[in-house]
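Participant: please find the sequence and the predicted model below.
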Amino acid sequence: MNYLKRSTLYLTHKKGQSLLLLLIMSAILVFVLSGIIIQNAAVSATNSVTKSAGTTISVSANRNKMFSKMRSSASKSKTKTITTPTVSNAKLKKAGSLSTVAYYNITNTASVNASSFDTVSTTTGSQGGGMMKGGASGASTGNITIDGVSSTKLTSSFISKEDKIVSGRNITTSDANSKNVVIEKELASSNGIKVGDTITVKMTTSGKKSIKLKVVGIYKAKSTSTSSMPGSDPSNTIYTSYTLPATITGTEGKSSTVTYTLSNSAKEKSTTKKIKSIINSSSFSVSSNDESYQQLLQPMKNVQAFAKKIVWLVAIAGTIILGLIIILSVRTRQREIGVLVSLGESKMHIIGQLFSELFVILIGAMVIALLLGNFVGNKVGNQLLAQQQTTSVTSTSGANGGPGGGGAPGSSQTGGGMRGGAMTTQSTTSSASKKALKTLNTSISPSSVIKLGGMGLVIIALAVCVSAISILRLRPKDILIGE
């Protein structure tokens, strides 16, 4: 009798044992398949995060070089001055045209004095706040901060929703070489300024020279100043195109800071290298910020690693369980095996019969696994993802030491004047939270089915190999005499 036919007859005759093996094999394959599809979903999500995380590369003045030049000039002159280096806009735009750069934001800052309107002043204690008339025309630092940007939508304060347009429009790249500005709501309402009005400011270097600015938008700032210094209130920050501050400071065609946002965070190192070669200046430092990318990527890596462990642990445990069951089954079938061997049946055929029995059960178990695997994988994967994201955000917040941690007060590299640096960590965490995947897109692909079938075959093959040791040691004479 053909051993393949014997395996079919045995399975139909031993219905209880066959059903038990089917349930055990199905449970093993369900968890193996769940691990495979969770792992595939995590890989897909990692690729998505890589493209959408928004890793940034900032080009800004090298402070060490600035102070070194100041000390050098101070030895020749009694006056200590810090000169902010600039780089041509042509180089910055060339770097921005790299295929890995999604968009970039050039920023320049200048200080002027209010002329046709009053600034907003902030005082502490019981003195209260109010308006400061005009500006200190002879001051070296004005009471109005001009933040020049490529687009206000690309600044950290607007991205984090700390600032938002309430009337009119944003500053865009089309405003280059214009005198269009966006002013704060408090400053506008206190002076009765509306969209379309013209305001006048005076240069700090020459109190007599005036510049007329056209208001194209009004924004609302959530943050407030804790300083009573003139012009320190966020309401005194005016946004305009990056070309206007350069005109005020006499650096036309040049800029001091630019932030590049990458389309693929995995290309951060190579892009940084290319930007450095384009800028080619020791007066500037090129630094990257992939905190948001890492914060989004870590949960994906954890889910992927956990899914891999599921596959291997279940596969190993399944092999051991099936091996033990087959060994016990062989002991109860010793007489059957002894008779077959005494009749001239090859031991390899008997081992093949055991493999065939398990293979038939494997086919049925795969059908059950395909029906239940996606459901189990979806539940386990999304619960694990939510847990990993919560852990990641908590650890990031703790490492930053609270809101604003790690920011440099007064930084304006990404826009926002006096408020830019203090909000860097908050905006990064907020951005990462918004971009974080809420669910894993788990699905059964043809490659998953192939992997499942391969793992199933390996499991039953190893289980049969373990039990084959006892079969090969059996001698039919000893079996029949023992009976």
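Facilitator: The structure has been received and is ready for your questions.

Participant: please count neighbours and contacts with C-alpha atoms only from this point.
Facilitator: Noted.

Participant: helices or strands up against the longest strand seen in the chain?
Facilitator: Of all segments of type strand in the chain, defined using DSSP state E, the longest is strand 101-114. Counting contacts by 3 or more Cα pairs under 8 Å, 6 or more residues apart in numbering; DSSP states H and E, strand 101-114 packs against helix 89-96, strand 144-149, strand 198-203, helix 243-249, strand 254-255, strand 257-262.

Participant: helix or strand next in line after the lengthiest helix in the chain, which one?
Facilitator: Using DSSP state H, we find that the single longest helix of the chain is helix 347-400. Note on helix 347-400: by DSSP states H and E, the next helix or strand toward the C-terminus is helix 424-435.

Participant: in the helix or strand following that next one, what counts as buried?
Facilitator: Next helix or strand after helix 424-435 toward the C-terminus (DSSP H and E): helix 446-473. Residues 448-449, 452-453, 455-457, 459-464, 466-468, 471 are the ones in helix 446-473 that count as buried (16 or more other Cα atoms under 10 Å).

Participant: what of stretch 25-32?
Facilitator: Quick answer for stretch 25-32 (16+ other Cα under 10 Å): 25-32.

Participant: now swap in stretch 378-391 and tell me
Facilitator: Neighbour counts over stretch 378-391 (16+ other Cα under 10 Å) mark 378, 380-382, 384-386, 388-389 as buried.

Participant: which one of these sits closest to residue 322?
Facilitator: residue 380 (24.7 Å; Cα to Cα).

Participant: look up how far residue 316 lies from that closest one.
Facilitator: Distance from residue 380 to residue 316, counting by Cα to Cα, to the nearest Å: 20 Å.

Participant: try this one side by side with the last:
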Amino acid sequence: MNFVKRAGLSLWSRKGRTLITLATFLVISVMVLAGVLINDATAQAEQDARRSVGAEVNLEADLGQLGGGSELRAPRIDAATVDKVGALPQVRKYTYSIWDRVLLKGGPQLADGGPKEPMGPGGTVGMGVLDTSLLPDFRSGKFTLLSGEHLTAADKGKKRLLIEERLAKENKLGVGDTITLTGNDEKTTADFTVAGVYRDPSPATEPDSEYGISPANMLYGTVGGLSALSSERNGPLQAGKATFLLQDADTQGAFKDEAKKVAGPALDGFKLDANDKAIRQMTGPLKSISTTATLAMWLMGLAGAAVLTLLVNLAVKQRHKEYGVLLAMGEKKRKLIAQQALEILVVGALAIGLSSLFAPRLTQSAGQALLGREATSAQHKIDSWQGPPSGSTGLGEGIDPNDKPVEDADPIDKITVRLDPADLATLGAIGLGIGLLATAVPAGAVLRLSPRTILTKGK
């Protein structure tokens, strides 16, 4: 009788032991498959999050390369070079900005309630932006565009503005109206069209931390329009920083490599820094449950292998006389080992098949419950964060402003578990490994068997 047929008869005749082995292997299969499915589901959810958020890469001065000395000056880069980088296939949208003091004269007045003197009488800050929709405050939802439209790259050479609603109300301005601005030299003048009105919820009495003016009086204009008012413009338009929103976060490496090729030496003094804070905030709970599932999978796999090893080793001891007879009849020891391996693998295959029927549903329920708790905890941490007091950097109070949560980047609290052939293949490979490991130790006992000793002494 060949060892394959003997393996089948052995499993059938020893139903109790077979059921115990099946139950053990079934628990292992469910836990391992659950770990695989959760890892796949969290990876897919993270990928979806990256694609929905994209990836933001900032081009900014590398302070480590500036050195020191009395002539310390932040580097500048030609806008034309930034445009070349922005034309790379990995880029979805990009923007850069310039700023200067501008004056409202000849009718329009600054909104009341805030500091005005930092920019001089009638002075405010004009921020030239290529694409205002990419400004952090607009992307986070802090600023709201009430009417009109954002400034885009198509408006680059036009004279268009976004103005805050309090300034608009002060001067009874709306979309399509004209406002006259004077440059910092107090001579150069140009008429700008109001392209949109936005809302900044900051109090008018709370000065802007960077420019010291009332947020109600901040102007956003096209880079071409405002640069024409700049008294310092001497040569091509230049920017101190830029932001690139990529099509996919996974293309960051390729984008950086291509950007360095396109820009060349123009990037000296700058660094390309990926800002993936929103993605980290959204995927934090996913990483937590993925780590937990992976750890549980490995622990269960190792523990299961140990239990199966004990079961197979016990079976070998109980079948000494059977093996002695077979060896005395001329059966090869390697075939006895193959029979053991086949028995455990048959049971393992059955367990894998059964686990694939109900493990996905159990994993969906358990994974969703676990993720829900992690997401709730993460959201509570976000909601309870408090920034520094007005006028303070927060460092004196032990508050790092960089820890401020990203708005509209709620932690992901849902996953979708799907079983595909690759998951079964992974489970099958792990199950095969566990089965072979479980027969490795008892195989040594079989190799040491002596038919004469077994039949004469019953051992």
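Facilitator: Perfect, I can see it now. Owing to the predicted nature of the structure, the values given are computational and were not obtained by experimental measurement.

Participant: contact partners for residue 383 of structure 2?
Facilitator: Under the criterion of Cα atoms under 8 Å, 6 or more residues apart in numbering, residue 383 of structure 2 has no contact partners.

Participant: post-alignment, the longest strand of structure 1 versus structure 2, mean distance?
Facilitator: Taking mean Cα distance after the TM-score superposition for structure 1, the mean distance separating strand 101-114 of structure 1 from the aligned residues in structure 2 is 1.8 Å.

Participant: quick check: what element follows that strand along the chain?
Facilitator: In N-to-C order, the element after strand 101-114 of structure 1 by DSSP H and E is strand 119-121.

Participant: where in structure 2 does that next one fall?
Facilitator: Following TM-score structural alignment, the aligned partner range for strand 119-121 of structure 1 in structure 2 is 110-112.

Participant: which one in structure 1 is aligned with residue 327 of structure 2?
Facilitator: Taking TM-score structural alignment, residue 327 of structure 2 has residue 341 as its aligned residue in structure 1.

Participant: swap in residue 147 of structure 2?
Facilitator: Under the alignment (TM-score structural alignment), residue 147 of structure 2 maps onto residue 167 of structure 1.

Participant: can I take it that that match is in a strand?
Facilitator: Yes - Residue 167 of structure 1: assigned to a strand according to DSSP: H, G, I helix; E, B strand; the rest coil.

Participant: which one of the buried residues of stretch 378-391 of structure 1 is nearest to residue 200 of structure 1?
Facilitator: Once Cα to Cα is applied, the member of these that ends up nearest residue 200 of structure 1 is residue 389, at 49.5 Å.

Participant: the closest one is in contact with residue 299, isn't it?
Facilitator: Yes - the pair residue 389 of structure 1 / residue 299 is scored as a contact, 5.6 Å apart, by Cα atoms under 8 Å.

Participant: the aligned partner of residue 155 of structure 1 in structure 2 and residue 262 of structure 2: what is the separation?
Facilitator: Superposed on structure 2 with TM-score structural alignment, residue 155 of structure 1 falls opposite residue 135. Using Cα to Cα, residue 135 of structure 2 is found at 24 Å from residue 262 of structure 2.

Participant: now residue 107 of structure 2
Facilitator: Distance of residue 107 of structure 2 to residue 262 of structure 2, computed by Cα to Cα: 46 Å.

Participant: between these two, which one's more packed in?
Facilitator: Neighbour comparison, residue 107 of structure 2 and residue 262: the larger count goes to residue 262, with 16 against 8 (by other Cα atoms under 10 Å).

Participant: in stretch 170-183 of structure 1, what counts as buried?
Facilitator: Residues 170-172, 175-177, 179-183 are the ones in stretch 170-183 of structure 1 that count as buried (16+ other Cα under 10 Å).

Participant: now render those residues as TSV, adding distance to residue 308 of structure 1.
Facilitator: Shown next, in TSV, are those (distance: Cα to Cα, whole Å):
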residue	distance to residue 308 of structure 1
170	48
171	48
172	47
175	52
176	52
177	56
179	58
180	56
181	54
182	52
183	54
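
Participant: quick check: the farthest pair among these?
Facilitator: 177 and 183 (17.9 Å).

Participant: isn't residue 381 of structure 1 right up against residue 38?
Facilitator: Yes - with contact defined as Cα under 8 Å, residue 381 of structure 1 reaches residue 38; the gap is 5.7 Å.

Participant: joint contacts of the two?
Facilitator: Jointly contacting residue 381 of structure 1 and residue 38 under the rule Cα under 8 Å, 6+ apart are 303, 440.

Participant: buried ones in stretch 223-237 of structure 2?
Facilitator: Within stretch 223-237 of structure 2, the residues that count as buried by 16+ other Cα under 10 Å are 223-230, 237.

Participant: ok, now stretch 1-20 of structure 2?
Facilitator: Buried-residue list, stretch 1-20 of structure 2, by 16+ other Cα under 10 Å: 3, 7, 10-11, 17-18.

Participant: among the residues you listed, which two are most distant?
Facilitator: Maximum distance among the buried residues of stretch 1-20 of structure 2 (Cα to Cα): 18.7 Å, for 3 and 17.

Participant: which residues touch residue 89 of structure 1?
Facilitator: 253-255.

Participant: now structure 2: which of the residues you listed match?
Facilitator: Mapping the contacts of residue 89 of structure 1 onto structure 2 (both residues aligned by TM-score structural alignment, their matches' Cα atoms under 8 Å) leaves 253-255 still in contact.
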